[in-house]
Each structure stands twice: as structure tokens, then as C-alpha cells.
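# Sequence and predicted structure below; questions after.
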Amino acid sequence: MAKNKEKNLSFKNKKAYHDYHILETLEAGIVLEGSEVKSMREGRVNLKDSHVRIIKNEIYALNIHITHLSTAHSTYRPNEKRDRKLLLHRKEIDKLYNKVTKDGVTLIPTKLYFNSKNMVKVQVAIAKGKKLHDKREDLKQKTLKKEALQALKNHF
């Protein structure tokens, strides 16, 4: 049985796009333990409610849920929601720290994926929170667009 190599293995944080205005994104590496990469390949990742913090000049992704494999050894199963260190250059971390402290923006992981070299990467976004009326407006725009496409589809 041949494995499907073209399977797109990326996980998006859809809630982030609903709750925040995305201002800028950058790519970072992530430190994983044990069977977490295998779990990712099986699609056992949840980015909902995750966020990024800068703690003592190091950057961490918090609340990323990577479910452990059932085949993993019972004595060594990493905590599923543990803090995972992100790999960025010092200048990038300092730049992010300045933006977060001065501009009052938030850092959130928007995407977790395998790059072309088969390395696990995280897309970190600099985001500003949306107000409730902004969320409602986005929902209206989305439904209007969906209805317009449906009407065009039914017309032809």
C-alpha cells in the first residue's frame, strides 16, 4: 500500500481569524518531543484557544493541543497542552516584544504545518482584537458573498 505523500498537512487556527485583525505574520520553528511529529502527521492537532507569550527573552506557544499517539509508550507521553518553545532569532524576538508592549497587540499561532524540507513550522501572527460589531460585520460580508455565489451558480 503506497502512502499519499501529497497530503496537505497544515492546521489552521480559524478562530484567530474570527477574533482578531491579522496585521503581520512570520514563520518560526517549534520544539517538539517524542511522538508529537507522528501525531501531527495523523492530524491530531488543535490550535483553538492557543496563544504566544514572550517569557524571559524566549518565545513560547501556549495551549497548542497535540494528542499523544495510542502506540506511544505509557511511561513517556508528553503533556498534550504543554508550553512549546518557538525558535526565532534574537532580533525577531526583540522586535515582537517591542510591538506587543508598545502597540498593545497580541501574538497568536495561526498555522502549524510542514515546510518543503519536512520541518514543522508555526506561523505566528501579530494581531489586534476585534470588537463585537466588527465580528458581526465580517459575518454579514461572508454570508452576502456566499449568497451571491449561490445565486450565480443557480442562475447558470
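That came through, no problem.

# From now on I want contacts and neighbour counts done on CA atoms only, so please keep to that.
OK.

# Show me what the longest helix along the chain is packed up against.
Looking across the chain with DSSP state H, the single longest helix is helix 132-155. Judged by 3 or more Cα pairs under 8 Å, 6 or more residues apart in numbering; DSSP states H and E, helix 132-155 is in contact with no other helix or strand.

# ok, and here's another one to check against it:
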Amino acid sequence: MNNKQNVRVLLTDDDEDDREFFADAITDLYLHYPVEFCKNGLELLNRLYDKSLHVPDIIFLDLNMPIMSGFETLQQIRNDVQFKDIPVIAIYSTSATEEAIKNTFGLGANAYIVKPVVFDDLKELLKKVIEMDWNEKLNNSQIESFIITI
């Protein structure tokens, strides 16, 4: 993400309320980024392979989804060389179990965040994630810096 002014953000989450919460936070931050949404992992993969659409600059991916879980989706994304440099924030999730964190790290996610329930916390977290130096983060494979908090 070289140009922070034209960041294309994609959230994959099966919960409509969470998608709206996310969109409202981006808007409230005055981040005029195009935000796209997918409802499950299969929809995300189909969207990524659609050559008529721009590849997103950053993907937020929920773990617990029907049809294809976030774990399965992440594995598919990382198995395709054309998507290896897209930061995947693993995983916009309400669970922060040690197992989920280790699994997503092992599958190649770039970071892990827990869904905040407070709107201002979500805004702060999204701002922090989007404004990160992803070139540095993509080259840092240390689990100690994997979990992003506010």
C-alpha cells in the first residue's frame, strides 16, 4: 500500500451488522477509501479472481463464516502467488484464542485483531491498521507483533 490516499479495503464477514459497523467506522474517520464487502470466503475468492475488478490493498477477514471459513479462505489466498503481497488482517474476529491466533499466523495472515464492540475503539483500531507501514509488516514474520491492539 504505497499510496495511502487510494487504499482499497475489502471486508469479508457474514454478519451484516458487523459490515455496517465497519463501513460506518471508515466513513467516520473521513477515510475516503473504497470499501467492498463479501459475505463469505467463496465470494471473496471469486471476487479476487475477477480480472475486471481491482485487487484490494488490504483484506479484513472474519474467521467464522458459512460456506468457507476464514481459515480455509486464508489458506487459498496464500496458496496463490498473485495474492501473496496483499495484507490480510486475520482476522476481524470476536475470538482471540491461542489456537486461532497460531493457526492464522501459520497460514500466512499478516496481523490479527479482535472485533471491538465499542465504535470509537473500532475506529482507532482501523486507523492504526490502515496507516501501518505494510512493506515493513509484510517482511516481519514475528508472532510477537502479530496481534494488533489499540
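Yep, it's here. No experiment lies behind these values; they were computed from the predicted model shown.

# Need the TM-score from the superposition.
Here the TM-score for the pair of chains, by TM-score structural alignment, normalised by the length of structure 2, is 0.24; 62 aligned residues with a Cα RMSD of 5.1 Å.

# in the longest helix of structure 1, what's buried?
For helix 132-155 of structure 1, the neighbour count (16 or more other Cα atoms under 10 Å) marks K135 as buried.

# what comes into contact with it?
18-19 (Cα atoms under 8 Å, 6 or more residues apart in numbering).

# again, 10 Å this time
With contact meaning Cα atoms under 10 Å, 6 or more residues apart in numbering, helix 132-155 of structure 1 is reached by 17-21.

# most surrounded residue in those?
Y20 (20 neighbours; other Cα atoms under 10 Å).

# With adjacent residues omitted, what lies nearest to that one?
Distances taken as Cα to Cα, 6 or more residues apart in numbering place G129 nearest to Y20 of structure 1, at 4.4 Å, with adjacent residues excluded.

# Relative to A151 of structure 1, how far out is the one you found?
Using Cα to Cα, to the nearest Å, G129 of structure 1 is found at 33 Å from A151 of structure 1.

# cool, Y17 of structure 1 as well?
26 Å.

# Equivalent analysis for V100 of structure 1, please.
V100 of structure 1 is 44 Å from A151 of structure 1, by Cα to Cα.

# go on, L144 of structure 1?
For L144 of structure 1, the distance to A151 of structure 1 (Cα to Cα) stands at 10 Å.

# State the helix or strand in which I89 of structure 2 lies.
Assigned by DSSP states H and E, I89 of structure 2 belongs to strand 88-90.

# Could I get the buried residue list for the next helix or strand after that strand?
Toward the C-terminus, strand 88-90 of structure 2 is succeeded by helix 98-107 as the next helix or strand (DSSP H and E). Neighbour-count burial for helix 98-107 of structure 2, with 16+ other Cα under 10 Å as criterion, is recorded at 100-101, 104-105, 107.

# Mind putting those into JSON lines with distance to V88 of structure 2?
Formatted as JSON lines, the buried residues of helix 98-107 of structure 2 follow (distance: Cα to Cα, whole Å):
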{"residue": "A100", "distance to V88 of structure 2": "15"}
{"residue": "I101", "distance to V88 of structure 2": "13"}
{"residue": "T104", "distance to V88 of structure 2": "10"}
{"residue": "F105", "distance to V88 of structure 2": "10"}
{"residue": "L107", "distance to V88 of structure 2": "11"}
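
# Which residue, neighbours along the chain excluded, lies closest to A61 of structure 1?
Leaving aside its sequence neighbours, A61 of structure 1 sits nearest to V52 (Cα to Cα, 6+ apart; 4.5 Å).

# tell me the secondary structure for E36 of structure 2?
What DSSP: H, G, I helix; E, B strand; the rest coil gives for E36 of structure 2 is strand.
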